[in-house]
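Visitor: A predicted structure for the sequence below; I have some questions about it.
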Amino acid sequence: MSTTLIEEFEKHREISPEGATFLTELEASIGKDLWLSAGGHWAKISIVKFRRVAMEKLAAELRGNSRDDYKNAWTEVVRDFHQGFWGEHRLGKKEKKPRTEEQIIFWELFSYIWILLQALFIVKTLIFYLGLKSAQEGTTDGKISVALAMLFSFVSLGWFAYRKSKNSNKTEAMKFVGWIVLGILLGPSLFNVGMPSWFSSVSQAAGGLFLFFAGWEMRFLNLKRDVRFYSILFVGSFVFPCVVGYFLLGQKMFLALAMGISALPVAIQLLKEKGLYGTLLAKRTITLASLCDICPWIILIFLLPKQDIKAWVLSHWVVLAFFVGLAVGRFKTLQMTPAILNLQMWGLAPFFFVGLGWKVDIVELFSLPVFLTLLAVAIVTKSLGTYVASRCAGEPHQSAMDLAVLLNARGAMEVLAAHFAYRAGLIDGASFAGLVLVGIITSLMAVPLVRKAKAPHSESVDNCVERC
């Protein structure tokens, strides 16, 4: 307990040496005298109240300072307790111990690991067991068996997604993952549904508006006042992953850049959902994620052959919308109203990200060694570089860990950059498929790993934007 019986008693009157001895002995038996003898299960808050009220009533009943006086007074206190339990009620079942932060993180990650194992092994086994070969030969029984296995897969994954969205607010930052996966399922990876002729144009228009808002939303907070901090963190969170990635990934410049990308939209949404959006951590994360978003796009232009830059830019005008939004944001701050958020999430994102996924043949392009290499290099270099740089800049351990996790989430920006680099011939198909999965996985990793706020916020980011 937080306080001893002697400390509780002394809040009401002074205690004699005999009384101190009595209460020291009572520490071991107070439960048997009160709540344990009453039977049932009691909440911890009720037990704390019992100890507090018991000492208050003992002080009121006490008529002397001898041990017998304390014993007689305690008998009256016990009798009074059993008459009505001092307004408290038993629990229907035993109260569970609250989970520690480490336990919460473990079980959150375990649920994702389990569903991944199920998708990779259990469903695959069912498909083969139920007759994939006969389905390829065109038999009706084989097709029905495979359909049942696929139905089991979709129902299982859908139930997992439903439980996650019902029990938490973590799905808002991850909806783009669902749109991309839907597009991949519709494309040549699985169902091979032909894309309507009008969809590509609508997808590009939606993408232009989506990137325009993404650029407009970018913010550079306290950049001039905290030059030293941001310089150190930029080296750790962007330069270090790019340099290490360049030498570990075959000296391919774009793959090196992809190691340094961070996803500003994912970071912002996670900060809001964790109750951290008005903190110093949020301001620094937003500024660094903005820097790690913009630099790869700028460098990407210079990676193209000079004779191809004009044609590439004209054919990828949606990228220009990002820089237009960025320029507009320097003069007028974007107020993210519910209407704009709904337009982004339900109007623009579905068309844009479904269109991106629809064109990807993950099954054909995927290479496990390439994917595992990209994933390992991306996570280790980004997390380690950001954490070490944060500590060198004077950040405490927990803030450095949060910064590392938030900036490690690559999200939509990784997918977009990989898409345009693949179309420009800067990376091969296996690297493209690997980067798409890295963007998705690193975003999902950030959801359970970022701690929730434990204290009220001192200041909102919007107020800081106005001052800067």
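Guide: Cool, the structure landed. Numbering: from 1, shown residues only.

Visitor: When you work out contacts or count neighbours from here on, use the C-alpha atoms and nothing else.
Guide: Noted.

Visitor: the helices in the stretch 201-350 of the chain, which residues?
Guide: Assignment of helices within the stretch 201-350 of the chain using DSSP state H, counting those that start in this stretch yields the ranges 227-234, 240-248, 253-260, 264-273, 280-303, 306-315, 317-329, 338-342, 349-358.

Visitor: Alongside the first one, take a look at this:
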Amino acid sequence: MQRRLGMMTFPVYVLLGLILGPSGLHLSAPPALLFKICAAGFLFVSGMECSFQGMGRHLKVVLGISLGSFVIPLALGLFVAPLFQFEDFVSSWVFATALSVSALPVIIQILRERSLLNHLLGHIIIAAASLCDIAAWACFMFVLPQEQQATWIWSHFPVLFFFLGLLWKLFLPLPGLFLRNIEIASRWIFAPIFFIGIGLQLNIWKSFNLWLALGTIALAFAGKIIGGLLAAKLLKLPKQEAWIISVALSARGAMEVLLAQLAFHSGLISEMWFTILVIMAIITSLTAGPWLRYLQKKPA
């Protein structure tokens, strides 16, 4: 499914949007309705991709890793939010949630490239990333605007498709032909339009703070690495496996970008923070693969 959206693909789409948008050629962003439809399609497939293989026999490890990899970054984000110019709970919560996301589609691609996808360690990482994704979207829905019922439904509509895809996979197995068609649509229609549209909305010359961006990237790595390593230590996992799990879960990727976009359009974060979170998603995704390569070559 979305695993075919490779580690490098979504940054390329965002970069193309940057070139075409206000950071480059100043072309207009796509219509809001088209944007929401593509976001919903992308999230639906992402929900269907969530995997819990290996959870039955290794439930304690999966739950422990996902808890450490989600709660520690969330707590760290809430703690430092006032230092990062967040003055209210809602924006602080969005920032903390963004630090807690793990991008399942990117992680699957990274694990495939490192020949870990079909190993027990890969199954544990994918299951933990799935739980982190579900927890992040549940936390995000908690702070979306709810002033009016119609507004609530419209603002939640893309996010609801993530849970719809998840439930559909669990309880209503789909025919193979339909799955192949929706995979193709997600790869060649939903994802390109969505991520190019993200780039079209970014103006890195107008709304960017280098020091806040560097601080956010450092926090993004620190939260996932510390949380993963602490959980792995409590679970008595080997040191090399603990590092591989923690680094793999640090990739934010497409899910982070989508969360930032929805938060920005819901008025929960500023344009500057929208830009910073997208850049953080790209950096953490591009870094995870080479870091895992180094860890695998390093003697246990």
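Guide: Looks like it arrived, so ask away. Given the structure is predicted, the values throughout are model-derived calculations rather than measurements.

Visitor: What's the TM-score once they're superposed?
Guide: Comparing the two superposed chains by TM-score structural alignment, normalised by the length of the second structure, the resulting TM-score equals 0.86, with 283 aligned residues with a C-alpha RMSD of 2.5 Å.

Visitor: still on that earlier bit, right, and the helices of the stretch 201-350 of the first structure - which one's nearest residue 220 of the first structure?
Guide: Each of these was checked against residue 220 of the first structure via C-alpha to C-alpha, and the shortest separation belongs to helix 280-303, namely 4.7 Å.

Visitor: Give the aligned range of that closest one in the second structure.
Guide: Residues 120-143 of the second structure are where helix 280-303 of the first structure lands when matched by TM-score structural alignment.

Visitor: how big is the offset of the matching stretch relative to the first structure?
Guide: Once fitted to the first structure, stretch 120-143 of the second structure is off its aligned match by 1.0 Å on average (mean C-alpha distance after the TM-score superposition for the first structure).

Visitor: just how off-centre is that stretch within its chain?
Guide: Distance of stretch 120-143 of the second structure from the chain centroid (C-alpha atoms, centre = their mean, to the nearest Å) equals 9 Å.

Visitor: how about the helices of the stretch 201-350 of the first structure in TSV, adding mean neighbour count and distance to residue 370 of the first structure?
Guide: Compiled in TSV, the helices of the stretch 201-350 of the first structure are given as follows (neighbours: other C-alpha atoms under 10 Å; distance: least, C-alpha to C-alpha, whole Å):
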stretch	mean neighbour count	distance to residue 370 of the first structure
helix 227-234	18	27
helix 240-248	20	12
helix 253-260	26	11
helix 264-273	22	25
helix 280-303	20	21
helix 306-315	12	27
helix 317-329	18	27
helix 338-342	11	36
helix 349-358	24	19
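
Visitor: among those helices, which is nearest residue 187 of the first structure?
Guide: Within those, the stretch nearest residue 187 of the first structure is helix 349-358; the backing value is 4.4 Å (C-alpha to C-alpha).

Visitor: other SSEs contacting that closest one?
Guide: Using 3 or more C-alpha pairs under 8 Å, 6 or more residues apart in numbering; DSSP states H and E as the contact criterion, the neighbours of helix 349-358 of the first structure among helices and strands are helix 175-186, helix 199-217.

Visitor: out of these, nearest to residue 391 of the first structure?
Guide: helix 199-217 (28.2 Å).

Visitor: quick one: the longest helix along the first structure aligns where in the second structure?
Guide: The longest helix of the first structure (DSSP state H) is helix 140-167. Using TM-score structural alignment, none of the residues of the second structure align to helix 140-167 of the first structure.

Visitor: Quick one: neighbours of the alignment partner in the first structure of residue 51 of the second structure, just the number.
Guide: Taking TM-score structural alignment, residue 51 of the second structure has residue 219 as its aligned residue in the first structure. Using other C-alpha atoms under 10 Å, residue 219 of the first structure is surrounded by 25 other residues.

Visitor: ok, now the one 3 residues further on?
Guide: Around residue 222 of the first structure sit 16 other residues, with neighbours defined as other C-alpha under 10 Å.

Visitor: other SSEs contacting the lengthiest helix in the second structure?
Guide: For the second structure, the helix that runs over the most residues, judged by DSSP H, is helix 271-297. Contacting helix 271-297 of the second structure under the criterion 3+ C-alpha pairs under 8 Å, 6+ apart are the following elements: helix 104-113, helix 210-234, helix 239-249, helix 253-265.
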